[in-house]
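Enquirer: Below are the sequence and a predicted model for it; my questions follow.
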Amino acid sequence: MITPLRLYLSESLVVQNLKYQVLSVELTSSDRLIEPQNIKNLELPSGIDTTGGVIISGRAPMWLYSYLTHALHPTAWVACYDPRLGAVVSATNSRQVCIGQVIPVNPPNGRQNHVLAQEKRNVETGLCPALMVVGPPDSGKSVLSHALFQALLSDHSDIYLQRAHWDGEGNYVLELSSQTTDEEIEGFKLRNKGVLTERFFPYHAQAILQLRRQKSLVIVDVGGMVQPEKLPILEACTHYLIISSKPEEIGAWHEFCRDRGNLIPVAVIHSSLAEVEEVHRSEPYLEITSGPWLRGQTKGVPENILKYVKSLFIAKN
């Protein structure tokens, strides 16, 4: 059986007088999924320098990171790379570092291999586009964001979905079994729900900027209310997409994102409970009626929508 992941070990590097190597995880299947049995006979690459640290980097489930951290126990220290923060030290046998220390590194990732994406990025700042997905509650923002992310991921592994909201509805909710009831989902969300604090949106804005330095596209889900507290998110993003089941509320989102935030509109999706795809206009942005955007009922992202989103980070020939 072919294992749908690869591990790559870098040469020895130095930052802040700390010697380290990067252990990169690459998920190789088209859907970027692995199963627990895939790590049963997984071996670390040869050439690990145990006198230094190892930074684990790459998109992978928590249990794979847990296994790799355990397997790397003989090294001086182990850190897990979070593209929003840096490398966070999670295990150490040395006084060189301490638990929770953030090491400012940017390990190589797939973006360096995407020439078209580099051609499209901002030359002066080196920042990729960030697309805010906005609209009133119960329109399908979370479902659309997740569907966009999944649709782009198979061909563009350096896409990132940032959930900048505290409602407890992360990707894990959308990926629960089809047998999970609405009551169970609402209970799960309630247990994981947070509250708005003064540092919430500034924290996520900084995370988005950090992600834009490394990715080809950052998709941002910011929840369903027009709020002045979200201005830091506006400043960190470049484009917006409205999905709304309430036509009368679309204007307020244009005013907030385009007029106040100076963001560029990509599309307006009139969210429908019916299975429909009707394009109303293509310029200056896409306007379309599409649906349904409900968990377990969405069949995929219409090609028209994908085309406009891809145009943000893939240069035209």
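Expert: Cool, got the structure. Not measured: the values here are computed from a predicted model. Numbers count the residues shown, from 1 in each chain.
Enquirer: all contacts plus neighbour counts: C-alpha atoms, from now on.
Expert: OK.
Enquirer: looking at this, residue 229 is in a strand?
Expert: No. Using DSSP: H, G, I helix; E, B strand; the rest coil, the assignment for residue 229 is helix, not a strand.
Enquirer: which one is it nearest to, not counting chain neighbours?
Expert: residue 201 (6.9 Å; Cα to Cα, 6 or more residues apart in numbering).
Enquirer: That neighbour belongs to a helix?
Expert: Yes. Membership of residue 201 in a helix is supported by three-state DSSP.
Enquirer: Tell me where the stretch 151-300 of the chain has helices.
Expert: Ranges of helices in the stretch 151-300 of the chain, per DSSP state H, counting those that start in this stretch, are 171-174, 182-192, 200-212, 231-236, 250-254.
Enquirer: Nearest approach to residue 26 belongs to which of those?
Expert: helix 200-212 (18.3 Å; Cα to Cα).
Enquirer: Which neighbouring elements make contact with the closest one?
Expert: If contacts are counted by 3 or more Cα pairs under 8 Å, 6 or more residues apart in numbering; DSSP states H and E, helix 200-212 sits against strand 217-221, helix 231-236.
Enquirer: Most tightly packed of those?
Expert: The highest mean neighbour count among the helices and strands packed on helix 200-212, using mean count of other Cα atoms under 10 Å, belongs to strand 217-221: a mean of 25.
Enquirer: Please tell me I have it right and residue 236 contacts residue 209.
Expert: Yes. Counting by Cα atoms under 8 Å, residue 209 is a contact partner of residue 236 at 5.9 Å.
Enquirer: Now render the helices and strands packed on helix 200-212 as JSON lines, adding distance to residue 273.
Expert: Converted to JSON lines, the helices and strands packed on helix 200-212 look like this (distance: least, Cα to Cα, whole Å):
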{"stretch": "strand 217-221", "distance to residue 273": "21"}
{"stretch": "helix 231-236", "distance to residue 273": "29"}
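Enquirer: Compare these and give me the one nearest residue 90.
Expert: Across the helices and strands packed on helix 200-212, closest to residue 90 is strand 217-221 (Cα to Cα), at 26.1 Å.
Enquirer: Starting from residue 187, give me the distance back to residue 164.
Expert: The gap separating residue 164 from residue 187 is 20 Å, by Cα to Cα, to the nearest Å.
Enquirer: of the two, who's got more company?
Expert: residue 164 (21 against 13; other Cα atoms under 10 Å).
Enquirer: What residues does that one make contact with?
Expert: By Cα atoms under 8 Å, 6 or more residues apart in numbering, residue 164 lies in contact with 201, 204, 220, 221, 222, 223.
Enquirer: next up, a second structure to put side by side with the first:
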Amino acid sequence: MVAPPSIRLASQSEVKLQVITLLANHKPCQTLVIDLLAPLRCIQPDALESLSLPDTLDLQQEVIIFGSAPIWLYACLIDQCRSAPWVATYDLRTQSAVVVCSHTSQYVPGDAIQLELNQVAQPAILIGGPPKSGKSVFSHALQRHLVQRQFNLKTHIYRANWDGEGNHTYETENTDLVEQLRRENNFKLHHQDESDAKIQEFFRNRAAEAEKIRRVIDLTLVDVGGIPDPIKLPVVEQCTHYIVISRDPNRIKAWQTLCSPSLTPLIIIHSVLEERLEIVRTEPYLEVIAGPWIRGQECHVPEPLLEKVMSVVQPDAIESS
């Protein structure tokens, strides 16, 4: 990625827009990158009032929109760029730009343009543990604290399971809507015909997506669900480190067995319901008793855990942020 020297802020408090170049089908393509200066859940629609495109964006050329942002922000940017020959949005899982509007015969809406990203695969941390231990809550809190701690560090929670939960589950206060989305998007593959073959294919596909995500994101947090099943090994092997969080000490070993052949242990968390931080050991991995990790409550990730996670981030990612 090559960024021009001039960058204009669209909103000094919430959104930064930057023009860079990405290679698509072996040709340079103008790309509008969205950086949120506040956490995603803190961005408000009134940010659109001061939103303006950078002076360096040329609407006589194609525009690829790249970055994590609310749908309404994407809709506004697509509308502002609609006079360009074509506009596409980046799909992280496939490393392609999906055309959403076009005035040319070269591409039509729905076309996927493969992007070429030269960045080597960056670290990925598998976060495992039995159900009801706070794994997903911890993952979301960790990602939020990392962004707050290291400005512009590109992080992503990749939920490689079919339970219907996603990052939206922890970014909305509408619990009824969350539950509705969870039910509608729970594939329940284990209840379908030819379930074994479908589950194997599912995790092979998730592994391929995880590898592509690692070539864009500085640090990927991977959630593979609550069961340490060897069928998940394709995804496990796309990670570099692992964290286990469990309310039951007897269920940690199974996760260590699943991860140990290929991943480096990073943190073991004995999950508790009271506010607590007790360091059990620091080597060869950090082991702590910590909590609480309860959905709907503000969760604080203690500094020793953040320090341990940041230790796996590549130095150039920290310098660029």
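Expert: Alright, I've got the coordinates. Bear in mind the structure is a predicted one, so any value in this text is a computation, not a measurement.
Enquirer: ok, back up a step: now for the helices of the stretch 151-300 of structure 1, which one comes closest to residue 135 of structure 1?
Expert: Per Cα to Cα, nearest to residue 135 of structure 1 of the helices of the stretch 151-300 of structure 1: helix 250-254, 6.8 Å.
Enquirer: Report the mean deviation for that closest one after fitting onto structure 2.
Expert: Superposing on structure 2 and averaging over aligned pairs (mean Cα distance after the TM-score superposition for structure 1), helix 250-254 of structure 1 comes out at 0.8 Å.
Enquirer: Report the buried residues of that helix.
Expert: For helix 250-254 of structure 1, a neighbour-count test (16 or more other Cα atoms under 10 Å) marks 250, 253, 254 as buried.
Enquirer: Return the set of buried residues in the strand ranked longest in structure 1.
Expert: For structure 1, the strand reaching the highest residue count under DSSP state E is reported as strand 18-27. Across strand 18-27 of structure 1, burial judged by 16+ other Cα under 10 Å covers 19, 20, 21, 22, 23, 24, 25, 26, 27.
Enquirer: now stretch 67-79 of structure 2
Expert: Buried residues in stretch 67-79 of structure 2 (16+ other Cα under 10 Å): 67, 68, 69, 73, 74, 77, 78.
Enquirer: In structure 1, point out the residues matching it.
Expert: The aligned range for stretch 67-79 of structure 2 in structure 1 is 58-70, by TM-score structural alignment.
Enquirer: what sits up against that stretch?
Expert: 24, 25, 26, 27, 39, 56, 78, 80, 81, 91, 109.
Enquirer: Swap in 7 Å and give it another go.
Expert: 24, 25, 26, 78 (Cα atoms under 7 Å, 6 or more residues apart in numbering).
Enquirer: just the residues you listed now: which is nearest residue 298 of structure 1?
Expert: residue 26 (28.0 Å).
Enquirer: Please confirm that residue 41 of structure 2 is located within a helix.
Expert: Yes. Assessed with three-state DSSP, residue 41 of structure 2 lies in a helix.
Enquirer: contacting residues around it?
Expert: residue 171.
Enquirer: Check the gap between it and residue 150 of structure 2 for me.
Expert: Applying Cα to Cα to residue 41 of structure 2 and residue 150 of structure 2 gives a distance of 17 Å.
Enquirer: go on, residue 309 of structure 2?
Expert: Relative to residue 150 of structure 2, and taking Cα to Cα, residue 309 of structure 2 is found at 12 Å.
Enquirer: Give me the more crowded residue out of the two.
Expert: residue 309 (19 against 14).
Enquirer: Now that one. Nearest residue, chain neighbours left out?
Expert: Excluding the flanking residues, the one nearest residue 309 of structure 2 by Cα to Cα, 6+ apart is residue 266, at 7.5 Å.
Enquirer: Neighbours of that neighbour, how many?
Expert: So residue 266 of structure 2, with other Cα under 10 Å, has 24 neighbours.
Enquirer: Hmm, it is touching residue 243, no?
Expert: Yes. Counting by Cα atoms under 7 Å, residue 243 is a contact partner of residue 266 of structure 2 at 5.6 Å.
Enquirer: which residues does the residue most central in space within structure 2 contact?
Expert: Central residue of structure 2 (Cα atoms, centre = their mean): residue 156, 1.8 Å from the mean position. Counting by Cα under 7 Å, 6+ apart, residue 156 of structure 2 makes contact with 217, 219, 220, 221.
Enquirer: Also residue 225 of structure 1?
Expert: residue 136.
Enquirer: Can you show me the strands along structure 2?
Expert: 8-11, 15-24, 27-36, 63-66, 86-91, 96-102, 112-116, 124-128, 155-159, 219-223, 241-246, 264-271, 276-281, 286-291.
Enquirer: Make JSON lines out of these and add distance to residue 53 of structure 2.
Expert: Shown next, in JSON lines, are the strands of structure 2 (distance: least, Cα to Cα, whole Å):
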{"stretch": "strand 8-11", "distance to residue 53 of structure 2": "7"}
{"stretch": "strand 15-24", "distance to residue 53 of structure 2": "7"}
{"stretch": "strand 27-36", "distance to residue 53 of structure 2": "9"}
{"stretch": "strand 63-66", "distance to residue 53 of structure 2": "12"}
{"stretch": "strand 86-91", "distance to residue 53 of structure 2": "14"}
{"stretch": "strand 96-102", "distance to residue 53 of structure 2": "18"}
{"stretch": "strand 112-116", "distance to residue 53 of structure 2": "23"}
{"stretch": "strand 124-128", "distance to residue 53 of structure 2": "33"}
{"stretch": "strand 155-159", "distance to residue 53 of structure 2": "25"}
{"stretch": "strand 219-223", "distance to residue 53 of structure 2": "28"}
{"stretch": "strand 241-246", "distance to residue 53 of structure 2": "39"}
{"stretch": "strand 264-271", "distance to residue 53 of structure 2": "42"}
{"stretch": "strand 276-281", "distance to residue 53 of structure 2": "46"}
{"stretch": "strand 286-291", "distance to residue 53 of structure 2": "43"}
